[in-house]
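Colleague: With the sequence up front, the predicted model follows.
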Amino acid sequence: MRNLLGLTVVFSAAWCAGAFAADEAGQEAFNNNCRTCHSWKKGDNRLGPNLNAIIGRKAGAAEGFGYSEAMKNSGITWDEGSLDKFIANPNGFLPNNNMKPFSGIADAGTRKQIIDFLKSNPE
């Protein structure tokens, strides 16, 4: 029984360490690619809108940010798929948005790290 408890503790610690490392990698990917213009803190709009609770939010709906007409009228509700396509190629996914000069992130792994980080809704 003691061995089972010990294994449970070891595997739990390993899982937590892996989850923490993934969160850290996602935050680093966000910081390296997005933070110049965006924040993940609610209400902290910068050159771009805050991305807090972006999953499930309608495009062009962050309070207090002046969006392009294309974004406001897009009808998009952000989910993992639409975010991935937008981050990969903003102008290809939604022409006439205001993400210039950002042209996108080609690496699917980096995009996934960013999206997973945003899904965690850090504040």
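Modeller: Good, I have the coordinates.
Colleague: From here on, just use CA atoms for contacts and neighbour counts.
Modeller: Will do.
Colleague: longest helix of this structure?
Modeller: Ranked by residue count under DSSP state H, the longest helix found in the chain is helix 2-33.
Colleague: for it, packing partners?
Modeller: In terms of contacts (3 or more C-alpha pairs under 8 Å, 6 or more residues apart in numbering; DSSP states H and E), helix 2-33 is packed against helix 108-119.
Colleague: roughly how far is the helix it packs on from the heart of the chain?
Modeller: Put simply, helix 108-119 sits 6 Å off its chain's centre (C-alpha atoms, centre = their mean, to the nearest Å).
Colleague: and here's the other structure:
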Amino acid sequence: MKHPCFLPGLAAAMLLAAGGASAGDAAHGQVLYKTMCMSCHSIDYNGVGPAHKGVFGRKAGSAAGYAYSPAVKASAIVWNEKTLDQWLAGPEKLIPGQKMGYLVPSAQDRADLIAYLQQESARASSAQAAK
């Protein structure tokens, strides 16, 4: 019989070998957000880029009060873990003609940022439900 810790270790090794990131760390994602994203974005308000509050489950190009590119407005993308990962890995590849000129090459950094955005979206939903 195999040792019970063998299978999780094997799964982690296979994930790393395949180039995937481990589960996101929202606390590290918050640090990354502050250093990488906040020059253009905010969780709560539109700036150079749109606000990220409630981004999970939101259709791309639909945050109120932000002037999106026609390409983003016309896309049928709904933001979730997969679409945000694709966006952060290569915005122009996901939506040609968009106007974000920044990408996050590290799969782990993307996972951490997405975990943070997901956490903040959940907080926004909870706050909205409490009203």
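Modeller: Received, thanks. Nothing here was measured: the structure is a model prediction, and the numbers come from that model.
Colleague: what's the TM-score for these two chains?
Modeller: Scored by TM-score structural alignment, normalised by the length of structure 1, the superposition of the two chains gives a TM-score of 0.76; 98 aligned residues with a C-alpha RMSD of 1.2 Å.
Colleague: thinking again about what came up before, what angle do the longest helix of structure 1 and helix 108-119 make?
Modeller: Counting by axes from the mean of the first three to the mean of the last three C-alpha atoms, to 10 degrees, helix 2-33 of structure 1 lies at 100 degrees to helix 108-119.
Colleague: Next, the buried residues of whatever helix or strand comes next after helix 2-33 of structure 1.
Modeller: Heading C-terminal from helix 2-33 of structure 1, the first helix or strand you meet, by DSSP states H and E, is helix 69-72. Buried residues in helix 69-72 of structure 1, counted by 16 or more other C-alpha atoms under 10 Å: residue 71.
Colleague: before we move on, back to that, enumerate the positions of the longest helix of structure 1 that are buried.
Modeller: Under the neighbour-count criterion of 16+ other C-alpha under 10 Å, helix 2-33 of structure 1 has 23, 25, 26, 27, 28, 29, 30, 33 buried.
Colleague: and which of those is nearest to residue 97 of structure 1?
Modeller: residue 33 (17.7 Å; C-alpha to C-alpha).
Colleague: gap between that closest one and residue 74 of structure 1?
Modeller: Note on residue 33 of structure 1: its distance to residue 74 of structure 1, by C-alpha to C-alpha, to the nearest Å, is 24 Å.
Colleague: Ok, residue 93 of structure 1 next?
Modeller: 10 Å.
Colleague: Ok, residue 123 of structure 1 next?
Modeller: Look at residue 123 of structure 1 and residue 74 of structure 1: by C-alpha to C-alpha, they are 27 Å apart.
Colleague: between these two, who's got more neighbours?
Modeller: residue 74 (15 against 9; other C-alpha atoms under 10 Å).
Colleague: Excluding residues flanking it in the chain, which one is nearest the more buried one?
Modeller: Closest residue in space to residue 74 of structure 1, ignoring its immediate chain neighbours: residue 59 at 7.0 Å, by C-alpha to C-alpha, 6 or more residues apart in numbering.
Colleague: who's in contact with that neighbour?
Modeller: Residues near residue 59 of structure 1 by C-alpha atoms under 8 Å, 6 or more residues apart in numbering: 71, 72, 74, 75, 76, 77, 78.
Colleague: which residue sits closest to the fifth one, ignoring its sequence neighbours?
Modeller: To tie it back to what came earlier, the one meant is residue 76 of structure 1. Leaving aside its sequence neighbours, residue 76 of structure 1 sits nearest to residue 59 (C-alpha to C-alpha, 6+ apart; 5.4 Å).
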